[in-house]
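Trainee: Next come a sequence and a model predicted from it.
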Amino acid sequence: MTDPLTKYPRPPFPAQPQSFPGKTPKMEPEPDHGEESYKGAGKLTGKAALITGGDSGIGRAVAIAYAREGADVAIAYLPEEQADAEAVGQWIEKAGKRALLLPGDIKDAAFAREIVDRTAREFGRLDVLVNNAAFQEPNRGLDALDDAVFEKHFRTNVFGSFYATKAALAHLPPGGSVIFTSSVNSKHPMPTLMAYSATKGALSNMVLSLAQLLAEKGIRVNGVLPGPIWTPFIPSGMSQDAVKTFGSQVPFDRPGQPAELASAYVMLAAEESSYTSGALITVAGAMPVL
């Protein structure tokens, strides 16, 4: 048994500026995505999954976990993240499953449709869609928040998820699962992340609406609300002062690691959760989210 308070590194962390979306190998300490720790139990045997933003952070951890649970896994990612994506593909293949790498921009509706259709075509099916790709850029004040940056938040985080989910309806069978990565910011918006928080509020709302809308098709829709998680988003999307103390705001007094979220995504995709739809699951180191 491991004490969760001391299982992973705690702040303070060194300053480590990066440009968005950030690179995993440049982080100190490097995040844990379950590369050495996640043990599968066959919960997704025979299934096929598509994960947007699957090259790093939470998406990377989910991809590794899904492969070790028996699923073939496709990951979509920005072209500049090719090296990280190839590393994930290798982990998927080491688990004995097929990996499909899909570079492009989820803001593009045609690309969103293409990755869904190609996943179903290459794997012969699509059972799970994880809408995880996101953009984040902090703001100092409303007058300093550029219109184009505000729009980019919504086109990436909300529109991209909408495009992919709509396209997936042609392939998801009854029992299929759609999972959104929302955030505790959907319930506790941060003034310095106003645009990002607003998109996460929209995603949580979409989960609740879509769960009802797609119930008649037997498709389950759920969301995960991560708290502070140690991903490339942090050094590339926050001030360096915030990076140094990142995670100290929750009772566990440390950030979560991507590997610590994987089990939530596995549970929501698994057959054992057949009555779970419209759930928003918080993974935030004891942070109260109501």
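Mentor: Sure thing, it's come through. Computed from a predicted structure; not experimentally measured.

Trainee: From here on, just use CA atoms for contacts and neighbour counts.
Mentor: Fine.

Trainee: So I75 belongs to a helix, correct?
Mentor: No - looking at I75 with DSSP: H, G, I helix; E, B strand; the rest coil, it is strand, so not inside a helix.

Trainee: A61 is in contact with that one, correct?
Mentor: No - using C-alpha atoms under 8 Å as the test, I75 is too far from A61 to be in contact (11.5 Å).

Trainee: if I pick P29, what's in contact with it?
Mentor: Residues in contact with P29 (C-alpha atoms under 8 Å, 6 or more residues apart in numbering) are P9.

Trainee: how near is it to F111?
Mentor: Distance of P29 to F111, computed by C-alpha to C-alpha, to the nearest Å: 34 Å.

Trainee: Repeat that for Q212.
Mentor: Q212 sits 27 Å away from F111, taking C-alpha to C-alpha as the criterion.

Trainee: if you count what's nearby, which of these two comes out ahead?
Mentor: Taking other C-alpha atoms under 10 Å, Q212 and F111 do not tie; F111 has more neighbours (19 against 16).

Trainee: by contact count, what packs against the helix or strand where the more buried one lies?
Mentor: Using DSSP states H and E, F111 falls within helix 109-123. Counting contacts by 3 or more C-alpha pairs under 8 Å, 6 or more residues apart in numbering; DSSP states H and E, helix 109-123 is packed against strand 48-52, strand 72-77, helix 160-168.

Trainee: Swap in 6 Å and give it another go.
Mentor: With contacts defined as 3 or more C-alpha pairs under 6 Å, 6 or more residues apart in numbering; DSSP states H and E, helix 109-123 has these neighbours: helix 160-168.

Trainee: Walking through this protein, point out its strands one by one.
Mentor: All strands of the chain, identified by DSSP state E, fall at 48-52, 72-77, 99-103, 128-131, 177-181, 220-226, 280-283.

Trainee: Comparison target below:
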Amino acid sequence: MSKPKEFPKQSQDQPGKQNEMNPKPEIIRADYKGSDKLKGKIALITGGDSGIGRSVAVHFAREGADVAIVYLSETEDAKKTKTLVEKEGQSCLLIKADLKKRNDCERVIKECMDTYIKLNILVNNAGVQFPKDSIEDVSMDDFDATYKTNIYPYFHLAKLSLAHLNSGDCIINTSSVTAYRGSSHLVDYASTKGAITSFTRSLAKQIADKNLRVNGVAPGPIWTPLIPATFDDVSDFGQDTPLGRAGQPSEVAPAYVFLASKDASYITGQFIHVNGGEIIGA
């Protein structure tokens, strides 16, 4: 993809709406060809209404999976995702839930199982961020919301899904480049992403003997609704990467397809870094 012009000025309230973004993110490449890598699989995707989550849902559908997506309040975006999944010939269950609440996490798993009977792939992806230049400006309300959204549900849903996952199934967690290099204006957010990284590696070791894989993707700057909903100026978003631009959800989702498929059958406890060229250590 060629380097784009600066993003136009825009602003949204969290959690952000994809249908109000300018330009609209690319969800899947027109020339992406599915090859039944996930045929017959059932995937549960949090934050699946927009951004990376929507892209993962559509890519999974093109690979033959039925999906259940969890969203907080963005009903219009969720319905659009459902339409895109059904256009691929697969079914899509919409589940509205506040994943900060354990009871909602339990309900999500129950609704997925009631509809599909089985679960093969859990994608933990939902997240929030509240940029602040100083830790002194981070309110405890925002700190709590960040942790209860970004890491608590990953733990709860992984724990609850284990009763339904079978040999060869997997969990995929979304971390961030900020977990590896830090972020001066996202101290609390980056620390939750670090927690996700350690959680992924530890759970992978714990359940490897069941032939269940746990991996993750650590995106860099990707053009999603979270960006205009949390940053005042998006004009140069992503231009400090080696590739000189922000990434699109369509460039991240194939990493999830790989990790969910048999192609990654000997991979667990690992992260794929889709970040525009930033070199990341272990």
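Mentor: Perfect, thanks for sending it. Values in this document were obtained by computation on a predicted structure and should not be read as measured data.

Trainee: Let me know the TM-score between chain one and chain two.
Mentor: TM-score of the superposed chains, computed with TM-score structural alignment, normalised by the length of the second structure, equals 0.97; 281 aligned residues with a C-alpha RMSD of 1.1 Å.

Trainee: Pull the number of nearby residues for the aligned partner of D143 of the first structure in the second structure.
Mentor: Mapped onto the second structure by TM-score structural alignment, D143 of the first structure lines up with E136. Summarising burial for E136 of the second structure: neighbours were counted as other C-alpha under 10 Å, giving 7.

Trainee: repeat for the one 3 residues further on
Mentor: For S139 of the second structure, the tally of surrounding residues (other C-alpha under 10 Å) stands at 12.

Trainee: Please report the distance of it from N124 of the second structure.
Mentor: Applying C-alpha to C-alpha to S139 of the second structure and N124 of the second structure gives a distance of 25 Å.

Trainee: After alignment, which residue of the second structure pairs with T52 of the first structure?
Mentor: Mapped onto the second structure by TM-score structural alignment, T52 of the first structure lines up with T46.

Trainee: Repeat that for E93 of the first structure.
Mentor: Checking TM-score structural alignment: E93 of the first structure goes with E86.

Trainee: And its match, how far from L44 of the second structure?
Mentor: For E86 of the second structure relative to L44 of the second structure (C-alpha to C-alpha), the value is 15 Å.

Trainee: out of these two, which sits in the more crowded spot?
Mentor: Between E86 of the second structure and L44, L44 has the larger neighbour count (other C-alpha under 10 Å), namely 27 against 17.

Trainee: ok, now which ones touch the more buried one?
Mentor: Residues near L44 of the second structure by C-alpha atoms under 6 Å, 6 or more residues apart in numbering: 67-69, 122.

Trainee: Tell me the most packed of those, by neighbour count.
Mentor: With neighbours taken as other C-alpha under 10 Å, the top of the contacts of L44 of the second structure is V67, carrying 30 neighbours.

Trainee: how about that residue, what does it touch?
Mentor: By C-alpha under 6 Å, 6+ apart, V67 of the second structure lies in contact with 42-44, 92.

Trainee: Nearest to R213 of the second structure among those?
Mentor: A43 (14.3 Å; C-alpha to C-alpha).

Trainee: if I look at that closest one, how far off is C170 of the second structure?
Mentor: A43 of the second structure sits 10 Å away from C170 of the second structure, going by C-alpha to C-alpha.

Trainee: now do A195 of the second structure
Mentor: Taking C-alpha to C-alpha, one finds A195 of the second structure at 19 Å from C170 of the second structure.

Trainee: do L226 of the second structure as well
Mentor: Distance of L226 of the second structure to C170 of the second structure, computed by C-alpha to C-alpha: 26 Å.

Trainee: Between the two, which is the more surrounded one?
Mentor: A direct count of neighbours by other C-alpha under 10 Å for L226 of the second structure and C170 places C170 higher, at 27 against 22.

Trainee: Tell me the counterpart of that one in the first structure.
Mentor: Aligned by TM-score structural alignment, C170 of the second structure pairs with S177 of the first structure.

Trainee: Ok, V108 of the second structure next?
Mentor: Under the alignment (TM-score structural alignment), V108 of the second structure pairs with I115 in the first structure.
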